[in-house]
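In: okay, predicted coordinates and the sequence, questions at the end:
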Amino acid sequence: MPPHCDSLDGPVVTAARSALKDGDIDHVLPYVPEAGEPEVREAFSLACRARILGPQAQEVADRWFFETVVRVHRAGEGAPFTGLKPAGLDVGPMIPAAERALDTGSADDLTALLCEIVRDQVESRHGRVMTLKEHAHEGVAAARQYVEARLGLQVWAHTLYRQAIGAPHAQTGAQGQG
């Protein structure tokens, strides 16, 4: 998953900002696992006390609270915390499409986009394998290219299948993103 949960304009920091603004920790608690709740509650309490000491203290307290919440959130996903990312990162087409699907209540556009991408990839990869197959009889090097592409298509399709039926965040820890 592209960086999103750990960006300054991502859903976790947005919820943390709301919690600080409204003085209501419940805005951010859904983003942290139950085991991390005591640490986030303590950080919230400390940040709220520090924020009243002036604008500079508020800036430091807010940043520290955001980092704490995102770190605890990422740990709940089994992913490392690698720092807060800046706002406005390009997260690709899927995150915005998934967010629109959730906002509109319809998954039609998200489904169409995913199907289009998968169809294009299957056709491209399959076409390459078929082209290499035509020349596989032209020696070991050509046969090797064909076998590599053939197995590559199979492994790619299997990986896509496993990801499609897998649990949310199943690959997050392994890829270190989320």
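Out: Great, that's in hand.

In: only C-alpha atoms from now on, for both contacts and neighbour counts.
Out: Fine.

In: surely residue 18 and residue 29 touch.
Out: No. Under the criterion of CA atoms under 8 Å, residue 18 is not in contact with residue 29, lying 11.4 Å apart.

In: out of the two, which sits in the busier spot?
Out: Ranked by neighbour count (other CA atoms under 10 Å), residue 18 and residue 29 place residue 29 first, with 20 against 16.

In: show me the contacts for that one.
Out: 37, 40 (CA atoms under 8 Å, 6 or more residues apart in numbering).

In: again, only using 6 Å
Out: The contact partners of residue 29, by CA atoms under 6 Å, 6 or more residues apart in numbering, come to none.

In: next one for the comparison:
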Amino acid sequence: MKKTAVLALSLVLTVLFSASVLAHCDTIEGPLIKEAKAAFEKNDVTPVLKWVKKSDEKEIKSIFAEAQKAASAGAKEIAEKYFLENLVRVHRVGEGASYTGIKPEGTEIDAAVLMGDKALETGSVKELTDKLAVHITAEVNKRFENAVALRKTADKSPEQGRKYIEAYISYIHLVENLHGLIKSESESGHKH
């Protein structure tokens, strides 16, 4: 159910913000890569361990040590890439997501993600929550109004009834999935 809720919210946000849904942490300009490059330069893996599960720390520390050794031997660029690729891979798998490589500079990032980062930088979530509330409300209203309109003619023919049922399912699943996402996150905390 949680995956369905996350998928539904992702789809809503994709439609609402009209931006590509691409992973934030696997972009060259994302916070994980920025922190990882700084850690690699300082020869200190500790700051990036927060990006992986405790059970993955040993693997990342080992990869980091191998990469630092290779960098010292003159293969810095390849060593850094090896470390970054593996760190992002382990992080993505820890999120339950697939790993498809590090995305290049200029990769489009979902507008909601950018707004989430901006909220953290400014210390205020108001702009983000206001915008999300407006867009989510609009989407719920749109689906509700469609279902109400089609309900009026649902009994005129099986075909019209099916159109209503399709609209009903779209509306109810959105409401259910949004509530399920909020409920599951508040009850169990984020499983990042």
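Out: Good, I have the coordinates. All figures in this text were calculated on a predicted structure; none of them were measured in a lab.

In: centre-most residue in the second structure?
Out: Most central in the second structure under CA atoms, centre = their mean is residue 23, positioned 5.8 Å from the mean C-alpha point.

In: element containing that residue?
Out: Using DSSP states H and E, residue 23 of the second structure is not contained in any helix or strand.

In: counterpart of it over in the first structure?
Out: Matched to the first structure by TM-score structural alignment, residue 23 of the second structure sits across from residue 3.

In: just how off-centre is stretch 96-113 of the second structure within its chain?
Out: Centre-to-centre, stretch 96-113 of the second structure and its host chain are 9 Å apart (CA atoms, centre = their mean, to the nearest Å).

In: as a quick check, tell me the outermost residue of the second structure.
Out: Going by CA atoms, centre = their mean, the residue of the second structure most distant from its centre is residue 156, 42.8 Å out.

In: and that residue, what pairs with it in the first structure?
Out: Using TM-score structural alignment, residue 156 of the second structure sits opposite residue 138 in the first structure.

In: where along the first structure do the helices fall?
Out: 11-22, 37-51, 55-77, 94-104, 108-135, 140-165, 172-175 (DSSP state H).

In: go through these and name the closest to residue 84 of the first structure.
Out: Across those, residue 84 of the first structure has its closest neighbour in helix 55-77 (6.5 Å, CA to CA).

In: who does the closest one touch, helix- and strand-wise?
Out: Using 3 or more CA pairs under 6 Å, 6 or more residues apart in numbering; DSSP states H and E, the elements in contact with helix 55-77 of the first structure are helix 37-51.

In: quick one: the helix it packs on to the second structure mean distance?
Out: Overlaying the second structure shows helix 37-51 of the first structure at a mean distance of 1.2 Å from the equivalent residues (mean CA distance after the TM-score superposition for the first structure).

In: which bit of the second structure covers that helix?
Out: Aligned using TM-score structural alignment, helix 37-51 of the first structure spans residues 57-71 in the second structure.

In: again with stretch 69-89 of the first structure
Out: Stretch 69-89 of the first structure lines up with residues 87-107 of the second structure when matched by TM-score structural alignment.

In: what's the first-to-last distance across that stretch?
Out: The first and final residues of stretch 87-107 of the second structure sit 19 Å from each other (CA to CA, to the nearest Å).

In: in that stretch, what counts as buried?
Out: Residues of stretch 87-107 of the second structure classed as buried: 87, 88, 89, 90, 91, 92, 94, 99, 102, 103, 107 (neighbour count, 16 or more other CA atoms under 10 Å).

In: now the nearest residue to residue 161 of the second structure once chain neighbours are set aside: how far from residue 160 of the second structure?
Out: Distance criterion CA to CA, 6 or more residues apart in numbering; nearest residue to residue 161 of the second structure, sequence neighbours excluded, is residue 154 at 3.9 Å. Here the criterion is CA to CA. By it, residue 154 of the second structure lies 5 Å from residue 160 of the second structure.

In: what does residue 27 of the second structure give?
Out: Distance of residue 27 of the second structure to residue 160 of the second structure, computed by CA to CA: 46 Å.

In: out of these two, which sits in the busier spot?
Out: residue 27 (22 against 16).

In: so the more buried one makes contact with residue 103?
Out: Yes. Residue 27 of the second structure lies in contact with residue 103 (CA atoms under 6 Å); the separation is 4.5 Å.

In: next, count neighbours for residue 151 of the second structure.
Out: 19.

In: now it: closest residue in space that isn't a chain neighbour?
Out: Leaving aside its sequence neighbours, residue 151 of the second structure sits nearest to residue 164 (CA to CA, 6+ apart; 5.5 Å).

In: so what's the residue count around that neighbour?
Out: By other CA under 10 Å, the residues close to residue 164 of the second structure number 22.

In: residues contacting it?
Out: Contacts of residue 164 of the second structure (CA under 6 Å, 6+ apart): 150, 151, 154.
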